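Asks: predicted model and sequence below, questions to follow.
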Amino acid sequence: MLINGVPWFDDRGRTVNAHGACLLEENGRYYLFGEYKSDDENRFAGFSCYSSPDLVNWRFERIVLPPQAGGLMGPGRIGERVKVMKCPSTGTYVMYMHSDDLHYTDPHICVATSETIDGEYTFAGPLTFQGEPIHRWDLGSFQDDDGTGYLLIHEGDIYRLSQDYLVAEEQVARQIARGGESPAMLKHDGTYFLMFSHKTSWESNDNFHLSAPALEGPWTYQGVFAPDGSLTCNSQCTFAFTLRTGSGPVHMYMGDRWSFPRQASAATYVWLPLHAENDRLSIPQYWGAWDPATGRPAELMGNEAGLDFSSDEPGQGIDIPFTGTRVALIGQSRPDGSYARVEITDANGAAVTSGYVTFYSKVPDHGYRYVSPSLPAGDFVLTISVLGEPSEWSNKHGERFGSVGTRLSLDRVLVIE
């Protein structure tokens, strides 16, 4: 099952690190492309590619676009919002990205290509429109039923791409979503839906959407699509994908739970089914876990025990012995929550896995906070402790965002034998 809001682990036991992502399906396998974040600073460390047969078990393929020796994706640059489409006319995989300097004052939309979906992409430079580079930032991509490719831009600009996907040929919509960023699009029964986030830096907000009978419009504002006040289930939209399930197609919202500064280790994902009806989208309810094969909610099953641990004292923690193959922690994220360190040791005291999780969210949420990777059956001890480091940042205007404390709050543990 797919579990939201917890770190996912790949075939190496490492955290799946693919943010601002997109998803493609090819030959029965899903390919996830995203920003390969670091925990030290917000700089371009590469774009990653993972693959999966089921959206649950992930294999690390490679860094498909590493930092370049110089130029727009070289040292001292930011790389964000990577999107990949396969061009029907050439068979080439075309990658789009936002490049910028570390102060977000030199934005470019750039392009790279590869002959294979998971190969190393060759950086080609800025994407152009009417012969000039596109100096914009947040972007999305959309491929229509006839194979035509489109580039989506913050504030609601839409460009039709050339037949080879390497040039923006026509601007088909302009400024239809003032104040919107992180665009994502899907099509249902001939209606186009376009989702946006408001601009609140790494913080979540109530994302909104528009609908139209054609990409040229007219576009109609449809309001929020997740429960009002939930801050889009404490996430920000990044992509929309349509799953093929045994009961029919299921549109899937893909969102990020950013966690600055520990983006590599503690930032997570929220993927949920989207309902389309009467020219509107909705996520009626947040599911902590669900089955992508059916599009229905699910729960981890195991031996459950109560915990009563809450602390904001740095270094204070709790040891949880367990026997089994997997363990899950359930607790509260909240405005005064922040990072915790998690370590699992075996019967000999040797470290098996370790990492960080976050207990911060602007809107309080009770649910899964950590689910371990699968382990060989045995006796283990999970230790979780308060890191004492708040999740906090400032936007480009100097406004402070993030946690107002460093609390860790747990009330249950679930052991899978």
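Replies: Received the coordinates, thanks.

Asks: alpha carbons only for contacts and neighbour counts from here, please
Replies: Noted.

Asks: where's residue 265, which helix or strand?
Replies: helix 263-266 (DSSP states H and E).

Asks: which helices and strands sit right next to that helix?
Replies: Helix 263-266 makes packing contacts with strand 351-358 when contacts are defined by 3 or more C-alpha pairs under 8 Å, 6 or more residues apart in numbering; DSSP states H and E.

Asks: orientation of the very next helix or strand once past the strand it packs on relative to strand 351-358 in degrees?
Replies: Using DSSP H and E, the helix or strand that directly follows strand 351-358 along the chain is strand 365-371. Relative orientation of strand 365-371 versus strand 351-358 (axes from the mean of the first three to the mean of the last three C-alpha atoms, to 10 degrees): 150 degrees.

Asks: one more to weigh against that first structure:
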Amino acid sequence: MKKVCSYFGVFLMMVLVMVNFQSGKLVIAASWSPPSPDELAANDYILYFVNAGASTPDEIPPGEKLGLYQSKTEQSYNVDAVTGNSWGYTTTYKSSATSSSSPNKFDTVRYYDPPAADKVPKKGLEYKFDLPNDKYEVTLGFKNPWSTRESDIILENSNVDKRYTVVQGKEQIETYEVEVTDGELNIEVVRPAEGGSATSTWADPLVSFIVIKLKVDITKEVLQKAINKAESINRDDYTDYSLDKLDQAIGEAKAVLENGKAHQEEIDKAYRNLNDAYNNLATPYSSFVPGAVWNDTGGTPIQAHGGGIMKDGDTYYWYGEDKTNGYLPATGVHAYSSKDLYNWKDEGVVMRAIESKDQFTTDPYFADLYAHRSEEEKDLIFSDINSERGILERPKVIYNEKTKKYVLWLHVDGPYQGSDANYAKAKSGVAISDSPTGPFEYIESNRLNKAPEGEPVYGPDTGMARDMTLFKDDDGTAYVIYSSEENMSLYISKLTDDYLQITGEKYGMDYIRALPGKQREAPAMFKYDGKYYLMTSGATGWDPNQASYAVADSVLGDWTIKGDPSVGTGANTTFQSQSTYIIPVDPENGKFIYMGDRWNSGNLKDSRYIWLPLEFDQEGDMMLKWYDKWDLSDLDNKGVLELVTALPDAVTLGKQPELPNTIEIINSGSQQKVPVTWKIDEQSFSKPGPLNITGILPTLNNKIITHRLFIIPDNVKYFVSPGSTVTKDYEEMSSYMEDTLENKGVNDQVYDSNSGNIWGYSGGKTATTDGNDIFSSLRYIVKDSEQKDFTYTFEVGEGNYTVFAGFYDPWAVYAKGDRKADIFVNEKLVDSEYTYSDQYEVKGYKNRNAVNGKIEMKVQPAASVAGKPNSDSQISWIMIIDDHAELKKLIEIAETKEERDYSKASFALLKKAIKEAKEVIANSANQKEIDAAVDKLEAALDGLQRLVQNTGDMLKILEDLEKEGAFANNGAFRSLEVHLIAVNRFEQKEVAEKVVKHLNGFKSLLANHQKSALISEEAFNVLYVHTDYLIAKWQ
């Protein structure tokens, strides 16, 4: 601990010396003076606020105040660049920070992170702070994202809280008083000195924030000033609940002032309470902050998880799971009401879970609500909604205009038919009420539809019904959408006119399996622009995963999977959320809100809500982007617009498309020309496949449009896409390759050269899965295959080739990084330990020389994962590019040329270029050498000097030479012209003897002209060569 003589010595160091050492140099700090009493009071006597582990230490969390002795919220122990005070976490013990950039002070964490061998008692985190000798209040905040752990809390070498327990996911605050006598406050959060989890691997100490306040005795004058400040606010700016708390604190403070015998502790307490109430004044919400704590109008965090919205008149009602008690015991269905979607009034638990059967007679709520039900019915009701074991999830409410009832459906689960498992029952429950705010009378639960006879079943075919939602169509027809077959298939069942049951068992009329075998849950359905949209999540428990959506022209029609709507960072986990509902704010104008849950499995009560605007591109494809903060105006211009301007559908590999700076669109029926900014990444055009390019329309609220085009290489010899069906993008891409593609019309096959299948797969036992594009359709090794590798072979002929391959793992969440492959091309390892992921990826292997006329691509599990579950190899598509194709075509063209038709010199260059090109093909040339051979052969072909075919051609050449000034005078030109005209007459009569005779005479005349300098040397050579060629032709 640092020794400083006195209070004066500390401040002399800070005010007069004010220096720090950086890079070995003495640096004068910025001017800073100790705070005055008024400044201390105005800052609530906060000297340090540490947002431990913050990735943005220059930002102050909402509602917090920066300490007067610091200029940032987190740093390693050093001199503060502004105040000159030394403070921060020390490196005595190794620590790390989470990467959270959340504005919430509880969401940041600094934790002890030593080598495994160093995990011993009495070690952990240490912070040090320059402070004058005095008394202080130290507040420590904790929110543990991991398993429960214990720590000793040590202030100034005193263990003030032994084996303090920090539970998972809970926000915890502790405040201690401490006296500093040596000019420095030391805070340690360390492993317990004894007992507990002192050496456990999962017990590393942590802290979320630290607040250090000067402890002062508040005078009555200071308390009166605080009252005056609190009473001077504009009350219209704040919520009723926070004003009620402020009024209560003001009243208590006034009572203390009026009490002439009040003790100092009472004055201090009144001041703290008033100060807290003032600092916690809340303004009504006017925007959404996804992931933040969302309080109701009473100041309590909203408990409506897995919920849905019903609009009744001009009021929205939000129904959801009440997780106040965590997973269990169940509380029931909680409801909230709102006029603006921002601020929600608590309407209470509108369908309560029941604790005991006695409540049917002892509790007026249950006694009145279920008075008309039989004892047998009450037993069934208790079995479903009892608080101890009843799982009540995903409640949704719709209004029935015919019966004038509000109808609630929910997933009901718990022990069932001898099984004690929490999710054995798998039923849908239904309840009704005369009011949107309840009470809802629980009716019954049922299992629902089963797979149609003769169709494949992907799980127990017992009518299971788990994650669910409701959808009410424009004509009043309602449907329940739910996960069944152990969550492997998603069903849609029509409801009866009263919405209390499903209509029947006729497939296609009463129900369908919208997504059979796709393992989807958390459905959310809505209708827009004449189409039905269905958003779902994967089935990964409380963990977030990649969303997907499908579209259909009718609810019980065919559903087409469109893929993940999320874009940007965090898209692969739907921004750490799971879908629950889509709010149709203004469906006619394309205004919808995505409702998602960010589950906190360690503390379900603190699960957060992720509400985001939905957006649609010009094709009606749905997009979901992250917003740190947004409001309802951000829903403007999110609907479908029509793109009038034609954009390119394909571009050659390595080239970028030519895109306009302005485009014509039709938006809300009006055609307009708008500027567009394209987001182009050059690297995106270096690999083949589908590519979505993005345009931003700045004049339309930065609306995003997307356009899909294909990156197509030249000279594709084979393009393989495994799967029993051909995907649309494969068909479209293949159409650009027809001139060179060998496997036209066949997307995949087994390799069997003996039967004429000169390309295809072989090796271990494989199967395919069909997707909606070339990545999600793939071939994979089945689990019971003894041989764990498989190969694609292509008989291509000699030469160099580029191999492109597409990879995607739809089961990545189960593989957990263990699906890794070694990839070989012609037995050469080209990719070691390739790790599959849930992202589409293209790999390219260039300059691969054919061996025995073949290209073979083998995929096998990497040695590091061999034998592990979910490590079997797979591949989505393969493309074989003939690197020599262009060169081969040029050789073919060059070899059609006849030597006698060209000058000897130019044809000699051509023959040399042909020879060198063939050598390039025969050897393992790189792309640079191939390109050079192409350039040389093209130049040789362009440089061929073709000889004339008749005297008519000669006359044209003669005229051109005359225009170029090749003759000394006009007489020289005319004499040659007369000779050629004479030859031409005999040529037309095909009198060979006369043609030859006169051509020889023409040669003699040329020689005389040369001797007399009547013709240029270049013109003489040209005419002489052509004359010799014509003489040889006629002889």
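Replies: Ah, there it is. Everything numeric in this text was worked out from a predicted model, so none of it was measured.

Asks: give me the TM-score for this pair.
Replies: TM-score of the superposed chains, computed with TM-score structural alignment, normalised by the length of the first structure, equals 0.66; 295 aligned residues with a C-alpha RMSD of 2.4 Å.

Asks: now the element after the helix holding residue 265 of the first structure, going C-ward?
Replies: Downstream of helix 263-266 of the first structure, the first helix or strand assigned by DSSP H and E is strand 268-277.

Asks: what residues sit buried inside that next one?
Replies: 268-276 (16 or more other C-alpha atoms under 10 Å).

Asks: swap in stretch 576-587 of the second structure?
Replies: Neighbour-count burial for stretch 576-587 of the second structure flags 576-584 (criterion: 16+ other C-alpha under 10 Å).

Asks: in CSV: the residues you listed, plus secondary structure and distance to residue 689 of the second structure.
Replies: Formatted as CSV, these follow (DSSP: H, G, I helix; E, B strand; the rest coil; distance: C-alpha to C-alpha, whole Å):
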residue, secondary structure, distance to residue 689 of the second structure
576, coil, 28
577, coil, 29
578, strand, 30
579, strand, 30
580, strand, 33
581, strand, 33
582, strand, 32
583, strand, 35
584, strand, 35
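
Asks: would you list these in JSON lines and tack on distance to residue 189 of the second structure?
Replies: Shown next, in JSON lines, are those (distance: C-alpha to C-alpha, whole Å):
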{"residue": "576", "distance to residue 189 of the second structure": "30"}
{"residue": "577", "distance to residue 189 of the second structure": "32"}
{"residue": "578", "distance to residue 189 of the second structure": "35"}
{"residue": "579", "distance to residue 189 of the second structure": "39"}
{"residue": "580", "distance to residue 189 of the second structure": "40"}
{"residue": "581", "distance to residue 189 of the second structure": "43"}
{"residue": "582", "distance to residue 189 of the second structure": "44"}
{"residue": "583", "distance to residue 189 of the second structure": "46"}
{"residue": "584", "distance to residue 189 of the second structure": "49"}
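
Asks: just give me the closest of these to residue 382 of the second structure.
Replies: Checking these against residue 382 of the second structure by C-alpha to C-alpha gives residue 580 as the nearest, at 26.4 Å.

Asks: how about that closest one, what's its match in the first structure?
Replies: Residue 580 of the second structure maps onto residue 238 in the first structure, with residues paired by TM-score structural alignment.

Asks: you'd agree that match is up against residue 21?
Replies: Yes: between residue 238 of the first structure and residue 21 there is a contact at 6.2 Å, judged by C-alpha atoms under 8 Å.

Asks: list the helices and strands the helix or strand hosting residue 710 of the second structure packs on?
Replies: Using DSSP H and E, residue 710 of the second structure maps to strand 703-712. Counting contacts by 3+ C-alpha pairs under 8 Å, 6+ apart, strand 703-712 of the second structure packs against strand 650-652, strand 689-697.
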